[in-house]
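Enquirer: Here you go, sequence then predicted model.
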Amino acid sequence: MKYKNPIIFSDYSDPDVLEYGDKFIMTASSFNYIPGLPILLSEDLVNWKLVNYAIENRLDFPKYNKPMYSNGVWAPSIRKHNSLFYIFFGMPDEGIFEVHTSDPLKKWSTPHLVKKGKGLIDPCPFWEDNKAYVVHAYAKSRIGFKSVLGIFEIDPKTNESISTDSLLYNGITENPTIEGPKVYKKNNYYYIFAPAGGVKYGWQTVLRSKSLFGPFETKKVLEQKNTTVNGPHQGAMIKDKSNNYWFIHFQDKGIYGRITHLQPLKWKEDWPVIANNGKPLYQSEAPYPSTKSQMKLNQNDMLNSKDLSLYWQWSANKNTKFYSTTPNGLYLNSHYEENGNYNLKLYPNLLSQKLIYRSFKIEVTCDYSLLKENEEAGLAFIDRTNIAIAIRNENNRFKVCLRNEEKTKILDEYKKMDSLVQLSLILKENSNKIKCGLKINNKSTKQDITFLKESIVSWTGLKVAIYSISKNRKKEYGKVRFSNFKILER
């Protein structure tokens, strides 16, 4: 059977993959979103399911109680050593951390500091001969330089740094913006798989040496060439159960985020040969004859369960005061943020999901009967943007609001809100218009919003979110009941 790329059309950025018994597990960057460090499970490297998170409720720094878009958890590495599973990850303002567990499908440890410092990112641990090292990259925005890789030694018992950080490889000339290193050893060679050239139009480089500390030979092993797969890089080499090798990487797709591809990998003269001699493949023979037809992600949610679905993430640290679950729907409590003034970028209680289709319609049903004065709740696209269809209780009127960045347009008004409301957002691939809709008492309101694709996302793609916020501080806040959330492919 053949599979088609991408294998995951969703924003699992900077993926890394590891064998897990006769299955495979994947993790990815999660930035400011909580829970963080997603854990995905697969039997065949093609079909993946979200099953857990390594960071459950919070990043333990006060600033992450507010949304810090583009910050937080950057590119992770997942490894197994002495019966424990580890994820090492960088936080560009805080340093390098690790979490660990004996079973990746269960609870992980709280993040433990490996090395403190600004600009230390993309760490990968490597254990050998009772010693342990971390190879990593640098964020120019925090430390003033990039395009080089560093290395330091850690205590194999405590996983804490015991040496100064040293230059390992300088890629300024041949591999500018080199980052995301992943370390492997095969046939007495040390290999560092690392992306270079930048997210949108970069390539995958491999460094090779008989010593972990170099000097290194280099080879470009994957690039766009004459395909539509731009910037095919940053990911994981993995061996399947038949001892065949594969490379999993991302492709930047703008508002959709960084989607996941799978490429076959062979070896020639101790160098990896990926896909069609370094040219990405749109399809290939599946790793296993028993591979099932590729599943499509399904993130529809009636919102009537005791626990939130794994697909939901908060825009900042989780707070149980944000919500309550009932058999009749999910209540989001209106939250006040000082100087928030309805600016969605500033509120921590936005509950969001990743996009999963190129063209789609999102629907959710809302009960606004408990929304109080100077409060607003709705359906939005979030990241570095304010695009929403919402209802605001203002001057004792329920106003239908269309939000586009700093502009708010009132489409309709109601004296009271005693009926269920259906909100919708429609986005078509290659369009710069979002169709916003509202239906109440069999009356429909529709309006288009024009947006600039490149200006509304950061390191992540757009997220779709439900929210309930307050403009004013008050003793008692209102709330809105959400139910029947759907993402429908069009």
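Expert: Good, I have the coordinates.

Enquirer: going forward, measure contacts and count neighbours with C-alpha atoms only.
Expert: Will do.

Enquirer: Compute the number of surrounding residues for the residue lying closest to Asn130 once chain neighbours are set aside.
Expert: Spatial nearest neighbour of Asn130, excluding adjacent residues (CA to CA, 6 or more residues apart in numbering): Pro156 at 7.1 Å. Residues lying near Pro156 (other CA atoms under 10 Å) number 17.

Enquirer: hang on, Pro156 packs against Asp129?
Expert: No. Contact criterion CA atoms under 8 Å: Pro156 and Asp129 do not qualify, at 10.3 Å.

Enquirer: ok, second structure coming up, stack it against the first:
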Amino acid sequence: MPLLYQNPIIHADFADPDVIRQGDDFWMVASSFHLLPGLPLLHSRDLIHWRIVNHIVKRLPSPEYDAPQPGKGVWAPAIRFHNSRYWVFYSLPDEGIYVSHADDSLGEWSEPYCLKAAPGWIDPCPFWDDDGRAWLIHAFAFSRSGVKNKLQLFEMSPDATRLLDDGRIIFDGTPSLPTLEGPKLYKRNGEYWIFAPAGGVKRGWQTVLRAATLEGPWESRDVLHQGNSAVNGPHQGAWIELENGENWFFHFQDKGVYGRIIHLQPLRWMSDGWPQIGECLDGTHKGQPVGVHLVPQLPLSPCSLQTSDDFANGQPGLQWQWQANPQKEWLTEGEKGLHLTCTASENNHAIYHLPQLLLQNFPAERFSVRTPLSLEFCHDMEEGGLVVYGQRFAALRAVNGKTGAQLCLDHGWIDDKGELNSTSIPIVDLFDEKQVVLGLRVDYDGIVHFGYQLPGAEWNEVAPQFSAGAGKWIGARMGIYARGQNSDRHGYVRFSRFTVAMR
């Protein structure tokens, strides 16, 4: 029987993926926005199975990022291998274009440096040509630059430390390719190719540009549309060519509350020299996404993205990210489990604004979570619990009071004006009980059912259910937290493990 894979290959939020092949290894990077550590690096041997192996950005450079900045942070990175070194270019849309590099992708990456301070210059991609010259292509964010639909090209020093000219617009998509962005520049058979998405995240398509020289003129062709499939907006990703001649294309699909999930499409170079992605759509040169396809002709190397965590050595695994630049006081040293300190923060009244939320992706359409808590509170109003984060947010939390702890269910949302609305519902008095298991069950469309269990008692599901919402440019996240008041001494909440089960 032939081996098949099914899309999406990653049902989790790894927005704006870029992928390279280096020998037998494949490396993927993705946008991380305001979450830290940022810019995740994923690894695969077979294009189907992936695992998080590193983060390239440990902290963001401005003190602004010591507090949550939803929608800002790391946008649309590109990864390349050149001169025995890995390179990643990305934008901070309010600051400019940044670069980091490493000789060992699994080791420490260089401190990111700003190649060009230019708000609104986004989606950078480097290109080293056969003659040794280097180039940088990028797009624009209209909200920061007042420019859109255009691609700009610069000559760059081969060591990627400076731009060598004033740049020029090489393509304007305004007439027929609205929201043209995310360019990836390649060379094949002596011709230059730009793979660039157009049409917007939710309903867009994949465009390819072709030219004999970098100066152009550039021809364009739309090569991947939704067509008759259920995959909306299939675009923005990476072209990969294997040693055996197979060609593949990664792209994302915006799936609302689940974020931008990852698909893999076959790519064929046609007799007219243009690529066709996916399966042929109505006898045209356009393709549409495949749902099932033969696996790449590579040795299968099964692995899975990290979800559950035993918090080895008292540290969170690579699947976890904070809402802001991490601070050492957020963790309390302990022998077993993860000890989250009940530290205070600004905007302490709003879970949405807490920097010390420790979060990870929704890993599937349907899943469940259990996490045992030990409550080691020192003061009134210290708390900790399980949270679902987005522009609609909720938390099942144990909060300390004068007569002991109480379990509460909070839910709320942030509106278009940035104003917060929230409600807290008492669930059960814990009194002096220091042990509780919290959990949640996620069903289709991100419907969340929270629950809890006290020692020696049965599992209790709490009402009402909660409809999770996407965040700013990201899907919903789930995770854990602790917080408290200003004090010289803080309690903590110990999470002994975090167990995720697919349903």
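Expert: Arrived safely. If you're wondering where the values come from, they're calculated on a predicted model, not measured in any experiment.

Enquirer: care to give me the TM-score?
Expert: The TM-score (TM-score structural alignment, normalised by the length of structure 1) is 0.95; 483 aligned residues with a CA RMSD of 1.7 Å.

Enquirer: still on that earlier bit, can you say which helix or strand has the equivalent of the residue nearest to Asn130 of structure 1 over in structure 2 in it?
Expert: In structure 2, the residue matched to Pro156 of structure 1 (TM-score structural alignment) is Pro158. Of the helices and strands defined by DSSP states H and E, none includes Pro158 of structure 2.

Enquirer: didn't Pro158 of structure 2 look like it was pressed against Gly132?
Expert: Yes. Applying CA under 8 Å as the test, Pro158 of structure 2 and Gly132 come out as touching, 7.2 Å apart.

Enquirer: what's the spacing between the residue lying farthest from the centre of structure 2 and Val437 of structure 2?
Expert: The outermost residue of structure 2 relative to its centre, with distances by CA atoms, centre = their mean, is Thr403 at 41.7 Å. Noted for Thr403 of structure 2: a distance of 20 Å to Val437 of structure 2, by CA to CA, to the nearest Å.

Enquirer: ok, now Trp75 of structure 2?
Expert: 36 Å.

Enquirer: I figured Gly259 of structure 2 was touching Ile10, is that so?
Expert: No. Counting by CA under 8 Å, Gly259 of structure 2 does not reach Ile10; the two are 11.0 Å apart.

Enquirer: Those two: who's more crowded?
Expert: Comparing Gly259 of structure 2 with Ile10 by other CA under 10 Å, the one with more neighbours is Gly259, at 25 against 21.

Enquirer: which residue sits closest to the alignment partner in structure 1 of the more buried one, ignoring its sequence neighbours?
Expert: Under the alignment (TM-score structural alignment), Gly259 of structure 2 pairs with Gly257 in structure 1. In this structure, Gly257 of structure 1 finds its nearest non-sequential neighbour in Gly461, 3.5 Å apart by CA to CA, 6+ apart.

Enquirer: Then Leu41 of structure 1?
Expert: Nearest non-adjacent residue to Leu41 of structure 1, counting by CA to CA, 6+ apart: Ile25, 4.7 Å away.

Enquirer: who touches the residue mapped onto that neighbour from structure 2 in this structure?
Expert: In structure 2, the residue paired with Ile25 of structure 1 is Trp27, using TM-score structural alignment. If you count contacts by CA atoms under 8 Å, 6 or more residues apart in numbering, Trp27 of structure 2 has them with Val19, Ile20, Arg21, Leu41, Leu42, His43, Ser44.

Enquirer: go again using 6 Å as the cut-off
Expert: Val19, Ile20, Leu42, His43 (CA atoms under 6 Å, 6 or more residues apart in numbering).

Enquirer: ok, of these, which come out buried?
Expert: Buried by 16 or more other CA atoms under 10 Å: Val19, Ile20, Leu42, His43, out of these.

Enquirer: What ranges does the stretch 351-500 of structure 2 have for its helices?
Expert: When assigned using DSSP state H, counting those that start in this stretch, the stretch 351-500 of structure 2 turns out to have no helices.

Enquirer: got it, and structure 1?
Expert: With DSSP state H, the ranges of helices along structure 1 come out as 140-143.

Enquirer: With adjacent residues omitted, what lies nearest to the aligned residue in structure 2 for Gln422 of structure 1?
Expert: Using TM-score structural alignment, the partner of Gln422 of structure 1 in structure 2 is Val437. Ranked by CA to CA, 6+ apart and with sequence neighbours excluded, the top spatial neighbour of Val437 of structure 2 is Pro372, at 4.1 Å.
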